[in-house]
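Asker: need coordinates for the below:
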Amino acid sequence: MSDFYKKDTPFQVYISFKKYLDVLEHIRYNDRLEYRVNYAESLIEKTKNFRELRDGFQDISLLEKSEDLIRLLLADLFPTGLTHNEIKAAGIPLSNVTFNYTERFKSILKDAGKDFEIELRNIDDDEFYVFCCCLILQAYFKRDIKSTLPLYYDIPNRQGIMKHYKISVNVDFTEVYPTEDARIPSEEVIDMLLENLDDYRLWKKYFPSKSWVLKGFSIISLVDCTSEVALSDLKSSMIRIDPENIKPDENLKEIFKSYFDVAQLSFGLMLFNGKDQRLEKLPIYENVFTNYILDFWINTFDSETRKKTFINLNHNSKPIVVSNIENLDHEIKSLPSFGILRDNEINSFMVIPIMKDNELIAIMEFTSPIPNSFNGLKLKKIEFFTDMILFSLNRFSFEKNYQIEAIIQREYTTIHDSVVWKFRNEAEKYFNASLGKKYIR
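Answerer: Here you go, the predicted model:
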């Protein structure tokens, strides 16, 4: 007997093809097309000597022993013409046990490496148990419950970029029924349970462990939702930028890699100080941001040139995208300053001014040593999180100003208006230093 789930569930599980064989029986005796009748009859005859395929089994090794027969049996559900396009497999609902993969699914798992184990994303033991109970409500009690939460697989590709796949599960070929030890909840109890999805103990009271039978197989289909998931993760990370709780998200780089589909990527961001007409680093993110191009720009040009550039950006804030630096003009590549790209192995980059009400508030950069990593299409993807960048930066600036004022009020009781700026500059230095200390801790 095999345990199909790594987590506790209300199920005793049996892999069975009975419901699909019943479909073939119906075709055999009712279909008007002779070739379909013959096809169904042939499949039924081939499985006649393998009663466990109909009766059900718990020995996973039988999946490998009967691999060819199962593939033949499920051929209609897995068309050969779509095997290189669809990401699809048979399996046990909500289990990591999968089989009969399409060629594209096989390729994805091969690229992930032989040590990779496919697992559901971000679902704890309690949520998983309740999810299984909801499957019982849907299959046995005929409650219209599509899903309690979205399911995803996180699978790295050959380049190490984490890809995110949304899972849809077809349970048409499974059946769920109670054992003798099962409790059959009333409609009122079911309503009460659905109002308390987070009460794991309550669900387990009415659906004890191993008290129901899950028999059959499911069809799982994956859709690549990497951009959507990475965008959601990115927005969550940006919301957490908070001077009161300094904890820079060092997963930002991995999130950006997934979002832009770039295996090697660095990024940086500097805030624009409109009063002093200069770019400023975020102290807490110095270990996360690289700022290769922005640092070079600050250190290369004089203050007057930089100020003119800032003024011009208010009128023309078009981003700069260079897909491959080797395609730049010879004159540009001959400049001494071009060495900044060579020294930092930058072969593709984007520089994006962040504007609000036609005023510059920050500049962001993305760089990669891989040529052609960035282009106009990648730049277009930035539009989907620009509003969140603005929200985060405005929130950070508000909190920063609030704390600077608090420092001034705390340290100095009376300040003449003519020298407030001096105290503010010192308070700002103190604030930035304190951010660095908080992060080091």
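Asker: rest of the way, CA atoms for contacts and neighbours
Answerer: Will do.
Asker: tell me which residues of stretch 67-83 come out buried.
Answerer: Leu69, Ile70, Arg71, Leu73, Leu74, Phe78, Thr83 (16 or more other C-alpha atoms under 10 Å).
Asker: please provide the structure for the following sequence as well, for comparison with the first:
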Amino acid sequence: MKLDQLKLNIDEIPFKKSLSFLPLINMLKEEKKNGFNLQAESILRVIEGNTSLLKADFDIKEVGKFEKEIHALMSYFFTPTQYKNDIGVASSPFDDHNFYFTPNYLKVYGDENIEIEMVEQKKQDKCYMTFTMLMYAYLMILPKFYKFNLNMDYLFMYRMTDKLNGLVRYYKIEFNEKCVDVTHNGTIPVASEDDIREMINDPMNLDFWLKTIPLNNFTFRGFLTFRYVDVTQIEVISSLKSQLLEKSSILNNNNFNDLEQNIRSLLSLPNLNLGVLALAMSQGNVDNPADFWHGFVDPNKYKCDAYQGTIYEEAAKSGAPVLINDLAKRPNLKPLEQELLNLGIRNISIIPLHYEGELVGMMELGSPKAFDISFTKLRIIKDVIPVFSIAVKRTSDELRNRIEATIKEECTAIHPSVEWRFQQAAGNLLNKKELGETVQMEEIVFKEVHPLYGAIDVRHSSVIRNQTIQDDLVEQLQLARKVLREAYADRKMPIYDQLIYKIDFFIDGIRKGLSSGDEMNVLNFIRHDVESLFPHFKENSDSLMLAIEEYHNNIDSELNIVYKRRKDFEDSLGIINDCATAYIEKEQEKAQEMFPHYFEKYRTDGVEHNIYIGQSISEQKPFDRIYLKNLRLWQLIVSAELARKTESLKGSLPIDLDVTGLILVHSQPLAIRFRQDEKKFDVDGAYNIRYEIVKKRIDKAEIKGTNERLTQPGKLAIIFSQEGEMVEYQRYLEYLVAKGYFEDDIEHLQLEDLQGVYGLRAIRVTVKKGVEPKEALVVAKELKLND
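Answerer: The predicted model follows:
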């Protein structure tokens, strides 16, 4: 319910209230009585004899007559240091009648160059003020009369903007109600803990609050004190993170200007300049792979090589921020560094941005004033540096993808479940063009869709692939060695013996482990140093000719290398992927009968699939959560059958490969947007990015407290973060265990934290072998999910 829809009378507060110093005075007397308290004694001495201050109802118009005494009373809440430094105020209960102010309060509210607004509530109308007072009233009533503490730390927050330099400060309001006596005349209204929790769950419905705990017979006497607590750092960092996770945070000039202004406010440097550029290290030099710049200098004037030997390359190679307090005093400036000075930048910091250990860009902080940016300022922004890295990486990838999309001859086919929306958008575009408007095709977004993600993956595929490369290289080296041994036996030339020694050196090194560049080095050696001798050998002995013939017979005619184990691996992987792809495509077509949903798959060292289901994807059929449950059960059954089918392939594969299964459960709906540059759908919005991050990292998840990988051959792992998800999948698995799809060994596991992903848990179950498969829809009907 909106505030302006409240039925309560906003012109009358339904309780009695009055200004009184008596609660504080009584508290001071009690403190003095119970122990030696110099402050209480000192304050009481100042107000001694002033009976007017002892009134239960003090007229606020009389405040000026007792300025000295009230200042003494307020020193209980505002020490001399707090009085000097804080923004504070005291007021009568639930009235906009302030009677005591700290100097900074008067300074801020008296400065016409400071704009003050309440965050998320710019329009402070009478209705909102009524809401404010009622909230404070209940904050005092609930703990005293119902033993229920209500914590609303950030109930109200103010934004103060300096109009002269644009810097913004954020303050939350801490109020102290110690000197308000709350009394009730008559029988206290009865309210259970459940009633109070229901009130809290519906905070805007104050009619319900007033009905549950009426305020008519409550009386509030005393005064309230308020302190403005600076939370700028927390709020600005939070705002920066939200901005950076938006797709256009860096490319869009307006958005980038907002980022720069937020950084200025965070560091309290109104003249600070922000720059961000995508860079990487290539063969030890600074490179710009994404052609994306938002930096200080003109990229058309200074190319990548201009950055070599500068503070930028120093930061890139060291991996740590470089801070130059005064660029004008730095000796031997490079042309690029001189250009920075010409642009008016004297104080500069270059901060390298890394994503998963890879340098993806640079962040520039510059000021025209020397020593403006200190190392303490850099510590303040350290928490947002990783988010800048993600934003740069994402932006760079998007730009690369756009470039690739322009040279693609084929576009991704549109899935039938969403074809209607593209037809609708195309129709709207044609209609507008007919009217002579210059328009682009509208964005295609499906909101409030539920994601399902699953994957089968070949276990240790990278290790096996490396091993097959090693085996092929060793075989080719041994075949070459045999040729050279025959040549040496026929004619004992030292060069042949030296080449044999080098081959043995390569074989020994490869067997110990394959390093980057080893394969190319070996092949270059064979082609240039060994195979080049073969024409010279043709007039030699028969045994040498046989060795050369054997060498050529084992070499792939197209690749000109030994390609046996690698081919076996790739063939085995291809068979598994073909089997999985064919099965999941066939079952997916049947699953569309449940409810139209978007489906996509892609091959890696296995097969992954994404499913999105929700009302926005269906043009006509109404969506019900039962369809989501049905699809989740279908995914479990399909995953079990995929495990069985891939296991049954083992005897026929050139290389036996183990396959693991994984499902990620995500309970919150999200939005997907069609990206024109890549002709594909992607999750939309900053919050939903976390879902994609989790997907990319869970395949390496380990069980908490062990080194054991969650995914194991013959088992299906279901990862989730919410308790309700576990309960739902526990129900499905118990049924499927009874039906013979899984063994009765359901494991509940906690997972080790991953980078940026915390608190994940999992259920793991063993797929039962040798069971006749059933169609997923039949099992769903047996579970009565279709009813």
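Asker: TM value for the aligned chains?
Answerer: After superposition, the two chains reach a TM-score (TM-score structural alignment, normalised by the length of structure 1) of 0.69; 392 aligned residues with a C-alpha RMSD of 4.6 Å.
Asker: of the buried residues of stretch 67-83 of structure 1, closest to Ala406 of structure 1?
Answerer: The closest of the buried residues of stretch 67-83 of structure 1 to Ala406 of structure 1 turns out to be Thr83 (C-alpha to C-alpha; 63.4 Å).
Asker: with adjacent residues omitted, what lies nearest to the closest one?
Answerer: Leaving aside its sequence neighbours, Thr83 of structure 1 sits nearest to Thr102 (C-alpha to C-alpha, 6 or more residues apart in numbering; 4.8 Å).
Asker: tell me how far the one you found lies from Tyr20 of structure 1.
Answerer: 19 Å (C-alpha to C-alpha, to the nearest Å).
Asker: the two: which is more packed in?
Answerer: Thr102 (21 against 18; other C-alpha atoms under 10 Å).
Asker: the biggest strand by length in structure 2 aligns to what range in structure 1?
Answerer: Determined from DSSP state E, the single longest strand within structure 2 is strand 445-458. Mapping strand 445-458 of structure 2 onto structure 1 (TM-score structural alignment) gives no aligned residues.
Asker: okay, buried residues for that strand please.
Answerer: 445-458.
Asker: most centrally placed residue in structure 2?
Answerer: Arg690 (4.1 Å; C-alpha atoms, centre = their mean).
Asker: map that residue across to structure 1 for me.
Answerer: Checking TM-score structural alignment: Arg690 of structure 2 goes with nothing.
Asker: host element of Arg690 of structure 2?
Answerer: When elements are assigned from DSSP states H and E, Arg690 of structure 2 belongs to helix 689-697.
Asker: which parts of that helix are buried?
Answerer: For helix 689-697 of structure 2, a neighbour-count test (16+ other C-alpha under 10 Å) marks Tyr691, Val694 as buried.
Asker: one more: stretch 420-432 of structure 1?
Answerer: So stretch 420-432 of structure 1, judged by 16+ other C-alpha under 10 Å, has buried residues Phe423, Arg424, Ala427, Glu428, Phe431, Asn432.
Asker: show me where the stretch 51-200 of structure 1 has helices.
Answerer: For the stretch 51-200 of structure 1, helices defined by DSSP state H, counting those that start in this stretch occupy the ranges 51-55, 61-65, 67-73, 103-112, 125-139, 187-194, 200-206.
Asker: what does the fifth one rub up against?
Answerer: By that I understand helix 125-139 of structure 1. For helix 125-139 of structure 1, contacts defined as C-alpha atoms under 8 Å, 6 or more residues apart in numbering pick out 7-10, 94, 143-148, 175-176, 197-198, 200, 203, 207.
Asker: alright, I will stop here.
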